[in-house]
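Trainee: Need a 3D model of the sequence below.
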Amino acid sequence: MNIETWGYIRHLFFVEKLAKKVIARQLNLDPKTVRRALAKETFSNRQSLSRPSKLDPFREKIAALMKTYPGISVVRIHEEIRKGGYDGGISILRTHVRSLKPEKQAFLYIRTLPGEEAQVDWASTGRIGDRKSSCFLMVLSFSKMIYIEFFPSQSLENFLAGHVHAFHYFQGIPRKIRYDNLKSVVLNRLGPNIQFNRRFLDFAAHYLFDPSVCNVRSPQEKGRVENAVKYVKNNFLAARTFGSLADCNQQAADWRDHTANVRIHGSAKARPIDLFREKEQSALISLPRTDYDTRMTCSVKSSSQCLVRFDTNRYSVPFPQASMLLTLKADDQFVSIYDKERLIAEHARSYDRHQVIENPEHVKGLLGARPQGAAFKHRDAICALGESAGQYLDALAKTELRLDKQFQKILDLIDLFGKSEVAAAIEHALQHGAFGHEYLRNIILANRRARAETKPPGTPSSKINPDLIRTIWVEERNPEIYDQYCHIKEEDDEDPKP
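Mentor: Model (predicted):
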C-alpha cells in the first residue's frame, strides 16, 4: 500500500463517512487492508523482512564463479552449485545473477563518411608454428573493408609495416585513424594531455593522416575493429592449423579476399568490397611516391671476425668492413647492413637464438691470405649440409688424401650441382666407403644420368670445367627439317643426265 491509497482510504472514512466494507468494495481492496490503513495515524513504508533464500549458502560460490569466468552462463552456475547441494530452481538464480552484473551502457551509433576514418588494433593470437604471433588489423569504418596480417611481435616496426601494407592493399589512405593507447602510438598520457611516439608522428605526417586516440578504457570508441578482432578469432583462426607464420599469412590473405570482404556485412547489409569500390576508394588520400622506411635502425660495430650482433644472432659483413661502425636496418624478413649509405650485406632474418649467419662471399678475398683459416671455413660449409657430411669428413680425415684440396673440390661440386645433390652423394658414398671428391662427382653424374639430367644448373664455361662438354648429350636432328624455313632445295652432287 502506497501513501496515495492510505490517504484516500482515510478521506473516504473520516470525511465521506463511508463504511469500511463499502471502501474495500469501491477500491477493490481486502477489508483488512482498509482497517490497517485506518489504524495508522502516520504513513510508514516499512519493508517486510526478507525471507531466507535457498541461494543464501551459495552466494559466495556464485560470485567466485562469475569473477573467475566472466562469461559463464546461468546454466553452468546452476550445475556447479547443485553439486554442492542446491535444490532450488533456476529462475531465482537468473534473477540473482542479473543483479550482480553491471548495467549495460548505451552508446550512440555514429555514421562515418567514405574515406573519413579507419580503426587499427593488435590481436594476440598465441603461437603459430614455433613462435608467438600477433594479428594486425585495419578496418575502414564506412565500407567495413578489413586488412589483416600476422607478425612475430607487436613492435613499432611491425606496426608501421602493417600500416604500409594496408595502405597499398586499399590503394589509398583514410583521413583519420583511430587507436587505443598503444605504446607504439602513445608514450604517456595524463588526462587529455597525450605524448605521442615521435617516430609514429613522423610516419603519420609522411602519409598525411590524422591519428586519433580513444579515451582510456573505452573500447566502444573503436567498436568496428573490436568486432573485427572477434570475427578473425572466431571465423578465421578457429579450427585451422598453420605450419608457419608465412603459411598463416597466405591463408589469411585468401580468407580476407574470398570470405571477409565479400560477405554480406551484418550492419551494412552489403558486401564491403562493393561499398569500397563504389563509394570509398575514390575518397581515400593518394599514396606518396615513396614509402616510409619502417625498418628498425641501429648502429652496430663489426668484430674482427667480420660479424655484427643483432637480436642474439651474428651476421657477416665483407672483410674490408671488419672492426667498423656500421648501420643495421631490420624488418620481419631481412637484416640489411650499411656502410654510411652503401648497402654492404643483406641476410634473411633468423628468429633462432645464438646463430651465426654467414655469406661465404664476405670472406672469400680473405681466404687466400689465410690458407689454414680457409680450410676451416670450407670444412664448416660442408658440415652445414647435415650430419652425414660431418661423418664423411671425419672418415675422409683418416685417409691419405690432402684435406684442403678435397674441401675445395667438394665446395666446387656444391657450386656446380647444388647442396641437395652433393648431400645425397655424400650419404651414398658414406654407405659404400667411397672417399674423395672424384667418387662424389661420379655418384652425382650417375644419379643425373638415371634421371636424364646431364646438364647441371648454372653450368660454368668449359674453361672452368673442360670435362663438362663431354657429359652433355644433344639430341640428333635431321638437317632437312631446316630446309622448309630457308627455302633451300638441295642439289645432287652428281652431274645431271643429258
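Trainee: Please make it C-alpha for all contacts and neighbour counts, starting now.
Mentor: Fine.
Trainee: so the residue most central in space within the chain, which of the three states?
Mentor: Among the residues of the chain, F150 comes closest to the average C-alpha position under Cα atoms, centre = their mean, at 1.1 Å. Using DSSP: H, G, I helix; E, B strand; the rest coil, the structure places F150 in strand.
Trainee: Walking through the stretch 251-400 of the chain, point out its helices one by one.
Mentor: Ranges of helices within the stretch 251-400 of the chain are 272-275, 364-367, 371-383, 387-396, based on DSSP state H, counting those that start in this stretch.
Trainee: Pull out the buried positions in the third one.
Mentor: I take that to be helix 371-383. Counting neighbours by 16 or more other Cα atoms under 10 Å, one finds that the buried residues in helix 371-383 are 374-375, 377-379, 381-383.
Trainee: so which of those residues comes closest to R46?
Mentor: Nearest to R46, judged by Cα to Cα, of these is C383 at 91.0 Å.
Trainee: And this one, please, so the two structures can be compared:
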Amino acid sequence: MIEQDKRSAVYCLYQEGMNKSKISKELKIDRKTVQRIIDQKGVIPESERCDKIEIDHELLRELYIDCEGWAQRMHEILTEEKGIKIGYSTLTRKLRELELGKKKNQRCDRVCDVAGEEMQHDTTTYYRKIGDKKIRIVASLLYFRYSKVRYLKFYRSFDRFKMKCFIHEALDFYKYCAKICIIDNTNLARLCGAGKNAVIVPEMEEFSKKYGFKFICHEIGHSNRKAGNERSFYTVESNFLPGRTFKNMEDINSQGFDWATKKMYNRPMSKTNLIPAKAFEFEKSYLVKIPIYVTPPYIFYERICDQYGYISVDTNHYWVPGKTRFKAKVFEYSDSIKIYHNRKFLIEYNFPPDGTKNELFSPKGYPKPVYQPAYRKKSSTNEEKKLRGVSEEINLYLNFAIKSMGKKSIHLLENYIV
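Mentor: So this is what the prediction gives:
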C-alpha cells in the first residue's frame, strides 16, 4: 500500500498541472495507480469489512458431539440445514478456539542446564562435494548440554553399529558421559513407542549400560527438547561447511574433529561468553566417568577363505596366512578387522581409505602370495555367452542358477565344464 504522504504528493502535483504519465515516471508509480489516487483525492479509502460471522458456541459443541468430531459433517449441517454461511477454515478455527478436537500443542518442558545431567545425540544429512564428486553424507553429533561440548563425525551411511562406534569414540575421547542421552523418536536406538512410552532396542540399552547412561526419547512435537543439538547442526552448516574443501571422507572427518574438539571447544559462546573447555572441566565432577576399558563395538561374521588365501570384506579382499579353503571368523570394528581361525588369532587389517573397492591386501612382513586372482574385476558376460552356447540344458540351468544364486555360480559352472 502506498503511504499517505506519497498519495498527497501525487494529488498535489496533479492539481498543479503535471500530467499523469509524468507523475507516474517521476514517482515510479503505475499509471493506473496514479489515476486511482487522483479519483480518491489523495486520501486512503476506508476499507469496509463484512460483518463478522458469529455462531453460538453451544450449537458448535452440540454439533461436535452429534457428528463425533468430524468437522466436514458439521460444516454440511451448518450450511445446508442451518443456513449459516461459514467457510470450512473459519469453522475449524472456531473449533480450535473452543479447544474442541485436537489439543493445542503444549510447550515442551523447560529444563535448566544442570551439570552432569544430560547429553544429546542426533544425525542429519548434507550433500557436499567430496573430492570431485557431490555425495550424500550423514553428520552424527554428540552434545553435552551444560558445557556445550561437541563431538562431530561424518559417514557415507549410518546404521546402529556405526552409531555405537560413534558414541564409543566420542565418550572414549572425553572420558566422561552424562546420566541420560536425549534422542528423537526416529533414532536408531528406539525400538517402538514414542516419548516417555518409547522402548529402547535391547542391544542399545545394554550398550549404554557399559558407559553408565541411558537413552530417553523426547515427546512427539517437542523437538526443541534437544535444541542444543539442533543449534549445533546449524553451527555446522553456517560455520564449518562453508568455505572449506574436502579431499575425501578422511579429510572432512579430520577437519571436523579439529573444529569440534579444538576450535569450538575453546571459543566463547556468543551470548553467555561461556567457554566449553572451562565449563567441561567444572562439569567433570558431576559426570559419570567411563570405565578404564570398554570393549569397542564390533560385528561378527564368518567368511570362507578362497583358493588364493583371501577373504572378502566390503568388496575388498584380505589375504589370510595359513591353509586355504577354511572358515574364518571375522570381527569388524570401526576402523579395522581381526581374523581368527577357531580360537587362534591370525591377522589384523586396518581399513583402506574410503572409496577403495575390489582391491587385494596382504600384510607387511609376510611373503606376497604366489597366486593372485586375475579376473575378479572382469565381467562374466563372455563366460555366460560361452556357456549358454553349449546346450539348451545348460542354458536352462543357468537361468535357474543365476536367479537363485547370482552370477557367482557361472564361474563354478565353467570350471566344471572345462
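Trainee: Matching the residue nearest to the centre of structure 1 against structure 2, which residue comes up?
Mentor: Under the alignment (TM-score structural alignment), F150 of structure 1 maps onto F154 of structure 2.
Trainee: which residues touch its match?
Mentor: Residues in contact with F154 of structure 2 (Cα atoms under 8 Å, 6 or more residues apart in numbering) are 137-140, 249, 252-253.
Trainee: Residue in structure 2 paired with P211 of structure 1?
Mentor: Matched across to structure 2, P211 of structure 1 falls on F215, judged by TM-score structural alignment.
Trainee: G243 of structure 1 too?
Mentor: Alignment note: G243 of structure 1 maps to K247 in structure 2; criterion TM-score structural alignment.
Trainee: Excluding residues flanking it in the chain, which one is nearest its match?
Mentor: Using Cα to Cα, 6 or more residues apart in numbering and skipping residues adjacent in sequence, the residue nearest K247 of structure 2 is G131, 4.4 Å away.
Trainee: Please, where are all the helices along structure 2?
Mentor: All helices of structure 2, identified by DSSP state H, fall at 4-15, 20-27, 31-39, 57-66, 71-76, 88-97, 160-174, 202-211, 227-235, 249-258, 276-283, 381-388, 392-405, 408-417.
Trainee: so which of these comes closest to N350 of structure 2?
Mentor: Judged by Cα to Cα, the one of those that comes nearest to N350 of structure 2 is helix 249-258, at 13.7 Å.
Trainee: ok now that closest one, how far from the chain's centre?
Mentor: Relative to the chain's own centre, helix 249-258 of structure 2 is displaced by 18 Å; criterion: Cα atoms, centre = their mean, to the nearest Å.
Trainee: mind listing what's buried in it?
Mentor: Burial within helix 249-258 of structure 2, assessed by neighbour count using 16+ other Cα under 10 Å, is assigned to 249, 252-253, 255-257.
Trainee: contacting residues for A115 of structure 2?
Mentor: Under the criterion of Cα under 8 Å, 6+ apart, the neighbours of A115 of structure 2 are 146-147, 283, 286-287.
Trainee: Oh, that last question was meant for S270 of structure 2, not what I typed.
Mentor: Contacts for S270 of structure 2 were tallied using Cα under 8 Å, 6+ apart; there are none.
Trainee: quick one on the thing from earlier: okay if I get the helices of the stretch 251-400 of structure 1 as a markdown table plus distance to T471 of structure 1?
Mentor: Formatted as a markdown table, those follow (distance: least, Cα to Cα, whole Å):
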| stretch | distance to T471 of structure 1 |
| --- | --- |
| helix 272-275 | 57 |
| helix 364-367 | 30 |
| helix 371-383 | 25 |
| helix 387-396 | 26 |
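Trainee: V300 of structure 1 against K329, yeah?
Mentor: No. Using Cα atoms under 8 Å as the test, V300 of structure 1 is too far from K329 to be in contact (10.1 Å).
Trainee: ok, back up a step: let's have the helices of structure 2 in CSV, adding distance to T315 of structure 2.
Mentor: Converted to CSV, the helices of structure 2 look like this (distance: least, Cα to Cα, whole Å):
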stretch, distance to T315 of structure 2
helix 4-15, 73
helix 20-27, 70
helix 31-39, 70
helix 57-66, 62
helix 71-76, 57
helix 88-97, 57
helix 160-174, 18
helix 202-211, 27
helix 227-235, 33
helix 249-258, 18
helix 276-283, 42
helix 381-388, 20
helix 392-405, 18
helix 408-417, 14
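Trainee: Alright, calling it a day.
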